[in-house]
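Colleague: this is a predicted model, with the sequence first.
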Amino acid sequence: MPELRPHLRATRRWVQAAPVQKHHEVPRLIESWLQGWVGSTAPTATLDVSHPLFSEPVFCDRRNFFLALALAVGAPVHGGPSREELQAQLLERLRARQTVRLKRWSGAELAALFLLLADEAPSADTVEALKALREAQSTSGSFGEQMGATLVALAALRRWDPTSEAFARALDFLLHERTTEGVWCFSPAEVWDTALLCRALEGCEDLEPAMFERAWSFLLRSQNEDGGWSYREGVESDTDTTSMAMLALPRTDAGTSASGLGRAYLERMQTPAGLWLTWQSRDDPPAEDVVAHAIMALRKWGTVPAFWAPAGEWLALRARQEGGCRAHWYNIDSYASHEVGLALGPSHDSTRHLARELVERQNPDGGWPPTQGAASSAAATGMALALLTFYLPNEHLCVTRAIHYLAELQEPGGSWPGPLQMYGPRPFAIDYPMQIHALSVHGLAAVARASRTPPRPLTEL
């Protein structure tokens, strides 16, 4: 694209030098292909999407996204649907975008990818796709405030409508959003960060009350008209951020009013099976951490237990599965255990089971690994510690070793280093420094709270 070419040298260098993510086969294969493609003068690297993981419902959209890109630039591909099949799938989903409640950026991606694969001659289908693309553009010029969706939308507009205002606005947005290093980041998450940190620091009596007041005011201002919240301002609501904001808000008049609207949003979003999807799309699967947050938020703000009881039973079964709970947004086992444990309650047998597993998995350095067998991390240790304070006194060796690990790892400025590995979009992992800090400090704040209340007897584990 000529308009971006002068700005891509730094981006190309970054892609070629960046370490390929290896925590999951999907990003490993795609990022390896991207590096090979960017480093070539011609699109000779083959995109291989034949691995069975690419066909799982939660990952097939990422497969189709990169498969369409590869086909559009003439790169060889292996596996997945053919070009014709992919075009038909994209068009079918685009036409059903209202009934499946797609996010704005998802609709933009479908329209843009279809337009990049379409024949040169205009047709009724390309007219429909262009109309859908224009409808998906945000006031900022982006498409759902997402860099990936905006980039492919810009490419599609460059091909089909290069003199349009939509193209000019998208280009201006992308040029404005480049970092000082000349690259693009995924997305800020200021609403989620604020709610997560408020929840982590709840009850810390030595902190300045005005800090919480400003954070709560921000959350109240960020609520969407439908009663929900999104991870950042200007984006459609999602179940997980709505629940997290409700958990963060205080029981003031304003907090109660806002959370009442949030409760109505969560109740509307419940599936016929009594669960919650991560996004609004009916094609997205339920996730343990998201369901746990919805239960906790509804319980806090007065929804009767019978409403969320089926979701609690589902979580209890998931907690007992081999390997324990899994979070869909953080690649951290202890985060899933903590959130599911709090949703079920500390006295629940499945929560005690999760806590016992955490005790057994503590690393020799006193920390916990994000996933079994990995090195310890601050975020994973904070979340494990937060759950165990419900059962173990502060002087217990398991607790003191974890505190010592976090104290040794803390940086001079007070924060903690990564990695975090937040999935966005799943299963590609991103580090958000404020979220690392929130998950790490959550454990220490829990220890401080536990010191003011008698611990449960050790026999509960």
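Modeller: In hand now; what should we look at? The structure presented is a predicted model; accordingly, all values stated were derived computationally and were not measured.
Colleague: for the rest of this, base every contact and every neighbour count on C-alpha atoms.
Modeller: Will do.
Colleague: for residue 197, which non-adjacent residue is closest in space?
Modeller: The shortest distance from residue 197 to any non-neighbouring residue, by Cα to Cα, 6 or more residues apart in numbering, is to residue 438 (5.0 Å).
Colleague: buried ones in stretch 236-254?
Modeller: 236-250 (16 or more other Cα atoms under 10 Å).
Colleague: how about residues contacting it?
Modeller: Stretch 236-254 is touched from outside by 103-104, 191-192, 195-196, 198-199, 216, 219-220, 224, 226, 228-231, 255-256, 259, 262, 266, 269, 276-280, 290, 293-294, 296-297, 300, with contacts defined as Cα atoms under 8 Å, 6 or more residues apart in numbering.
Colleague: which of these are buried?
Modeller: 103-104, 191-192, 195-196, 198-199, 216, 219-220, 224, 228-231, 255, 259, 262, 266, 269, 276-280, 290, 293-294, 296-297.
Colleague: who does the host helix or strand of residue 343 touch, helix- and strand-wise?
Modeller: Counting by DSSP states H and E, the element that carries residue 343 is helix 333-344. Identification of packing neighbours for helix 333-344 by 3 or more Cα pairs under 8 Å, 6 or more residues apart in numbering; DSSP states H and E yields helix 288-300, helix 305-319, helix 349-361, helix 378-388.
Colleague: distance to residue 82 for those - can I get that in TSV?
Modeller: What follows is the helices and strands packed on helix 333-344, written out as TSV (distance: least, Cα to Cα, whole Å):
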stretch	distance to residue 82
helix 288-300	34
helix 305-319	36
helix 349-361	44
helix 378-388	41
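Colleague: and of those, who's closest to residue 334?
Modeller: Minimum separation from residue 334 across the helices and strands packed on helix 333-344 (Cα to Cα) falls at helix 378-388, 5.1 Å.
Colleague: one more structure, for comparison:
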Amino acid sequence: MNGSTDVLARATEASGRALPSWRLPAALLAEATRVLDRAADFAVATQGADGAWRVPTQPRILDNAVAAYSLAGVEAAEKARERAERWLATATVQRHDPLVEAADRWLLDLNTRPSVPAFPGLAAQEGPHQRRALYLHAIACAADAPGADPHLLLDHARTALGDDRGARIKPWQRTLLLAFEAIAHHALGRNVSPETPDELASGQSADGSYYGMPMVTAILHLALTRIAPDHPATARSRRSLLADQHSDGTWRFMVSEIWDTGLMVRALRGHPGFDRAALLPAFEFLVSAQREDGGWACAQALDSDNDTTGSTLLAQTPEGTWDDRPIMYGPRPFLTVTTTHVHALAARGLRDVLLPAQDRTGAGR
């Protein structure tokens, strides 16, 4: 694939008004060209028939341990659990955060120890940490783990749902909270409302999954096996988990095909090879993915969100439309992303990394 040299040259010249004046050394221009050509080749080769890019995420202990535990005791899922346990046996605990590390270790123990390990509590003050701690507290209550408190889980779920029973939160979040309520009631030995299984089933997709996320599907399966083992939604969620397991025994978080496609367009639009082979199908996919409310979701199984809507609109902005609207990127002003300037910024990023080293050695002068 050719053409990056001309694109970079045009972008370098066009950026003079908004960016500090600079010239690319010939060696750096050649390297930037090679990098962009390879990126465009990769993008064209991995684009789907519908114009989208679907990139599986890397497997995490969280998703896989929850899915594996939800299938415990299910005769039809024995092989799937064995595959998951083999992967978990070699999985690396995340150590970038104390709470995440403690959660990973507890989840591994839950799936590998003969007795249920005590729940560590995982006290959290921040939003993402609080959500993860709540998810794991629900798993601990379902497992009857020492240290789990179904009363507290029930209180947290009801508080999060609010007086309107979750009418103002995203459907996938509401469905999870309803599952937490059901798990807490079961752990306390209480019967749930007869309508609860059908209410949990209402968020299920035709393929049996919940919102395209295996971990959410696993938690719903866990709740349904406790309160309604013979309900059709229970069997459907189980079949979905079995179908979604990868050949290496893992489940992956989710594929954000709309977000990934918009980001790929924003990154490579303007490269001749990319524009010729991939741009139109990508645009057609993004247009078709717009929701009735006017927004875009990061994945087709979810509701519209602000991040993806803004990113998708930027991806569809015609060349030059926003040339005169500077934004801040770190401490320095840059232009918003357009067909030409994205390459200028990519080249400048390479320059910022490579030129200091060249200056130290006297190269590139």
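Modeller: That came in fine, so what should we check first? Quick caveat, the model's predicted, so the values are computed rather than measured.
Colleague: any idea what the TM-score comes out to?
Modeller: With the length set by TM-score structural alignment, normalised by the length of the second structure, the two chains reach a TM-score of 0.66; 276 aligned residues with a Cα RMSD of 3.4 Å.
Colleague: hang on, the earlier thing: just name the most buried of the helices and strands packed on helix 333-344 of the first structure.
Modeller: Across these, averaging neighbours per residue (mean count of other Cα atoms under 10 Å) puts helix 378-388 on top, at a mean of 29.
Colleague: which bit of the first structure covers the helix or strand hosting residue 8 of the second structure?
Modeller: If you go by DSSP H and E, residue 8 of the second structure is part of helix 4-14. When the first structure is aligned by TM-score structural alignment, helix 4-14 of the second structure has no counterpart there.
Colleague: which other helices and strands does the following helix or strand past that helix contact?
Modeller: Once the chain leaves helix 4-14 of the second structure, the next helix or strand it forms, by DSSP H and E, is helix 26-46. Contacts defined by 3+ Cα pairs under 8 Å, 6+ apart place helix 26-46 of the second structure against helix 4-14, helix 272-274, helix 341-361.
Colleague: which residues of the stretch 51-200 of the second structure fall in helices?
Modeller: All helices of the stretch 51-200 of the second structure, identified by DSSP state H, counting those that start in this stretch, fall at 61-70, 78-90, 98-112, 127-142, 150-161, 171-187, 196-201.
Colleague: who wins for proximity to residue 349 of the second structure among those?
Modeller: Where these are weighed against each other on Cα to Cα, the nearest is helix 127-142, at 31.2 Å.
Colleague: and the helix holding residue 8 of the second structure, what's buried?
Modeller: Here helix 4-14 of the second structure shows 4-5, 7-9, 11-13 as buried, counting by 16+ other Cα under 10 Å.
Colleague: over to stretch 247-263 of the second structure?
Modeller: 249-263.
Colleague: of these, which is the nearest to residue 228 of the second structure?
Modeller: Distances from residue 228 of the second structure to those, taken as Cα to Cα, are shortest for residue 251 (24.2 Å).
Colleague: ok, the closest one touching residue 66?
Modeller: No - with contact defined as Cα atoms under 8 Å, residue 251 of the second structure does not reach residue 66; the gap is 9.8 Å.
Colleague: spatially nearest residue to the alignment partner in the second structure of residue 66 of the first structure (excluding sequence neighbours)?
Modeller: In the second structure, residue 66 of the first structure lines up with residue 136, judged by TM-score structural alignment. Spatially, and ignoring its direct neighbours in sequence, residue 136 of the second structure is nearest to residue 103 (7.6 Å; Cα to Cα, 6+ apart).
Colleague: so what's the one you found up against?
Modeller: Contacts of residue 103 of the second structure (Cα under 8 Å, 6+ apart): 62, 122, 136.
Colleague: aligned to it, what sits in the first structure?
Modeller: In the first structure, residue 103 of the second structure lines up with residue 30, judged by TM-score structural alignment.
Colleague: before we move on, back to that, neighbours of the residue nearest to residue 197 of the first structure, how many?
Modeller: Using other Cα atoms under 10 Å, the number of residues around residue 438 of the first structure comes to 24.
Colleague: cool, and the one 3 residues further on?
Modeller: Number of residues near residue 441 of the first structure (other Cα under 10 Å) recorded here: 26.
Colleague: ok, residues contacting the helix or strand that contains it?
Modeller: Residue 441 of the first structure is part of helix 433-450 when elements are defined by DSSP H and E. The list of residues contacting helix 433-450 of the first structure from outside it, by Cα under 8 Å, 6+ apart, reads 193, 196-197, 200-204, 378-387, 389-390, 393-394, 403, 406, 415-420.
Colleague: over to stretch 165-173 of the second structure?
Modeller: Counting by Cα under 8 Å, 6+ apart, 158, 160-161, 174, 203, 210-211, 302-303 sit against stretch 165-173 of the second structure.
Colleague: can you do 7 Å?
Modeller: Stretch 165-173 of the second structure is contacted from outside by 174, 211, using Cα atoms under 7 Å, 6 or more residues apart in numbering.
Colleague: what comes up buried for it?
Modeller: Those buried within stretch 165-173 of the second structure under the rule 16+ other Cα under 10 Å are 166, 172.
Colleague: also stretch 178-198 of the second structure?
Modeller: 178-187, 192, 196-197.
Colleague: just send those residues back as TSV, with distance to residue 143 of the second structure too.
Modeller: Shown next, in TSV, are those (distance: Cα to Cα, whole Å):
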residue	distance to residue 143 of the second structure
178	18
179	14
180	13
181	15
182	13
183	10
184	11
185	13
186	11
187	9
192	18
196	20
197	20
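Colleague: and the strands in the stretch 201-350 of the second structure, which stretches?
Modeller: Secondary structure of the stretch 201-350 of the second structure (DSSP state E, counting those that start in this stretch): strands located at 326-329, 332-335.
Colleague: and those as CSV, adding distance to residue 220 of the second structure?
Modeller: Putting the strands of the stretch 201-350 of the second structure into CSV (distance: least, Cα to Cα, whole Å) gives the following:
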stretch, distance to residue 220 of the second structure
strand 326-329, 41
strand 332-335, 45
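Colleague: residue 38 of the second structure is nearest to which of those strands?
Modeller: Going by Cα to Cα, the one of the strands of the stretch 201-350 of the second structure nearest residue 38 of the second structure is strand 332-335, 24.7 Å.
Colleague: for the closest one, the distance to its chain's centre please.
Modeller: A distance of 28 Å separates the centroid of the chain from that of strand 332-335 of the second structure, by Cα atoms, centre = their mean, to the nearest Å.
Colleague: what's the counterpart of residue 92 of the second structure in the first structure?
Modeller: By TM-score structural alignment, residue 92 of the second structure lines up with residue 19.
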